[in-house]
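In: sequence first, predicted model second:
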Amino acid sequence: MRHGSHTGHEGPGHGVRTAHLLLAPALAVLLLGAGTGGSGETVSLDGDRPGERLDVTLTRVVDPAGPEPARAGADRLVAVELRLENTGTAPYADSPAPAAHLLDSTGRRFTGLSTATDAGPALPAAVTLAPGGSATGYVVFRLPAEARPAAVQFALDAGLGDDVAHWSLS
């Protein structure tokens, strides 16, 4: 796989767009980029419908994100903060949680949940953005205690879109 802004994926004209980020030690809060609030790489995704375009920014990873540290052998919550901005000419309406996936270091894939977390406000279960509109919030993942987050992915159409944003966390 070639690293960069666009790598091969099924179908012509579509692909995985990659932004490389750093992962802090396990069970630590990761602020990406410079500044107090952190900022990460923005990836532009084209939708299947004319005028559908969304800029997605992974701004923060919080691990653990639950009310208390995970007990030995218990699952833990990991939260990722995403900023969605409609840069297209058509309205964006989707469910962001199932559109997000977290991959661990062994390749297991976890689908996002729209649930409360200690990290901050969740993205709503359904988001509708007019052109120029934006929304920011957390998507939560339930991982086994031993799982090490390795990457985050996001695609339009509840995660089924051909154009996929990919942020490496290692």
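Out: That came through, no problem. Residues are numbered from 1 along each chain as shown.

In: could you use CA atoms for every contact and neighbour count after this?
Out: Fine.

In: and the gap between residue 45 and residue 113?
Out: 21 Å (CA to CA, to the nearest Å).

In: compare those two (neighbour count), which wins?
Out: residue 45 (26 against 21; other CA atoms under 10 Å).

In: OK, contacts around that one?
Out: 53-56, 155-156, 163-165 (CA atoms under 8 Å, 6 or more residues apart in numbering).

In: now render those residues as a markdown table, adding neighbour count and secondary structure.
Out: Shown next, in a markdown table, are these (neighbours: other CA atoms under 10 Å; DSSP: H, G, I helix; E, B strand; the rest coil):
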| residue | neighbour count | secondary structure |
| --- | --- | --- |
| 53 | 22 | strand |
| 54 | 27 | strand |
| 55 | 18 | strand |
| 56 | 24 | strand |
| 155 | 24 | strand |
| 156 | 26 | coil |
| 163 | 25 | coil |
| 164 | 26 | strand |
| 165 | 26 | strand |
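
In: before we go on, here's another structure to hold up against the first:
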Amino acid sequence: MRRTTIAALVTAGLLLTATACTGDEITSTPSKTGAAEAPAEQVEAEPEAEPTKAAAAKVGDTIALKGTDDGLKVDAVLKKWDANAKPGDEYTEAAAGKRFVAAQFELTNTGTAPYSDSPANGAQVADTDGQRFSSTFAEVANGPAMTSDANVPPGEKVLGWIVFEVPKASKIVTIQLALDSGFANQTGQWKVS
């Protein structure tokens, strides 16, 4: 009986883990872009003949994300991307045949509820083959890691690097982030190459 209960709990845990970052909505349209604004004399644009496709978010862009609870809203900015991140100390290294990639995120609580999360749990990267990789626990030389215990009051922010261990041959093309450790119904996606 005890083995059956333990097996059922392990199976349920694996199913919950497998559903992370699979929200109902994936948005790659930036709500704010990190690009510089055009000078005043260049503001007027030519009329377009056809509607254009929305720009994909990239490094420097902000995506407004919602959590599962009312009042949980975060402006997520992919501040920096490093496709070949160096370990933060002499004891940390990627496994044989792998390398570290890292993303620096700034998460600003724009809602009315506190943002309490482990942001790295809701992050993953994808390569050109469609392989997806979850974050890993590692320090990189780029700077401080994202906290695993963010507790951010409304109006405040958290900044840090999220690290992924990927095969050396993988060309990472996108990074995704969802609130609530990946269980929110909305996921932000940025192009990184």
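Out: On my side now, so go ahead. None of these values were measured; they are calculated from a predicted model.

In: just curious, which of the contacts of residue 45 of structure 1 is nearest to residue 148 of structure 1?
Out: Nearest to residue 148 of structure 1 out of those is residue 165 (CA to CA; 19.7 Å).

In: for the alignment partner in structure 2 of that closest one, what are its contacts?
Out: Using TM-score structural alignment as the criterion, residue 165 of structure 1 maps onto residue 188 of structure 2. Counting by CA under 8 Å, 6+ apart, residue 188 of structure 2 touches 26-28, 63-65, 176-178.

In: okay, and which of the residues you listed map to strands?
Out: 26-27, 63-65, 176-178 (DSSP state E).

In: what separates the nearest residue to residue 100 of structure 1 once chain neighbours are set aside from residue 71 of structure 1, distance-wise?
Out: Closest residue in space to residue 100 of structure 1, ignoring its immediate chain neighbours: residue 154 at 4.5 Å, by CA to CA, 6 or more residues apart in numbering. From residue 154 of structure 1 across to residue 71 of structure 1, the span is 29 Å (CA to CA).

In: compare the two (neighbour count), which wins?
Out: residue 154 (30 against 9).

In: surely residue 116 of structure 1 meets residue 122?
Out: Yes - counting by CA atoms under 8 Å, residue 116 of structure 1 does reach residue 122; the two are 6.0 Å apart.

In: one step back: please report how far the match of residue 165 of structure 1 lies from residue 22 of structure 2.
Out: Relative to residue 22 of structure 2, and taking CA to CA, residue 188 of structure 2 is found at 11 Å.

In: with residue 5 of structure 2 instead?
Out: 27 Å.

In: what do you get for residue 119 of structure 2?
Out: Counting by CA to CA - residue 119 of structure 2 and residue 22 of structure 2 are separated by 15 Å.

In: between the two, tell me which one has more neighbours.
Out: Each of residue 119 of structure 2 and residue 22 has its neighbours counted (other CA under 10 Å); residue 119 has more, 25 against 16.

In: what span of structure 2 is stretch 52-66 of structure 1 aligned with?
Out: Under TM-score structural alignment, the match for stretch 52-66 of structure 1 is residues 72-86.

In: can you list contacts of that stretch?
Out: Counting by CA under 8 Å, 6+ apart, 58-67, 99-115, 140-142, 172, 190, 192 sit against stretch 72-86 of structure 2.

In: check stretch 164-180 of structure 2 too.
Out: Residues contacting stretch 164-180 of structure 2 (CA under 8 Å, 6+ apart): 21, 23, 65-68, 83, 94, 97-102, 116-119, 122-129, 133-136, 184-193.

In: ends of it, what's the gap?
Out: 19 Å.

In: buried set for that stretch?
Out: Neighbour-count burial for stretch 164-180 of structure 2, counted by 16 or more other CA atoms under 10 Å, picks out 164-167, 171-180.

In: what of stretch 135-148 of structure 2?
Out: Of the residues in stretch 135-148 of structure 2, those buried (16+ other CA under 10 Å) are 135-136, 138-140, 142, 145-147.

In: what angle do the helix or strand harbouring residue 77 of structure 2 and strand 62-66 make?
Out: Secondary structure from DSSP states H and E places residue 77 of structure 2 in strand 73-85. Following axes from the mean of the first three to the mean of the last three CA atoms, to 10 degrees, one obtains 130 degrees for the angle between strand 73-85 of structure 2 and strand 62-66.

In: which is the succeeding secondary structure element to strand 73-85 of structure 2?
Out: Criterion used, DSSP H and E; the element after strand 73-85 of structure 2 is strand 98-109.

In: mean deviation of that next one from structure 1?
Out: Following superposition, strand 98-109 of structure 2 is found to deviate from structure 1 by 0.4 Å on average (mean CA distance after the TM-score superposition for structure 1).
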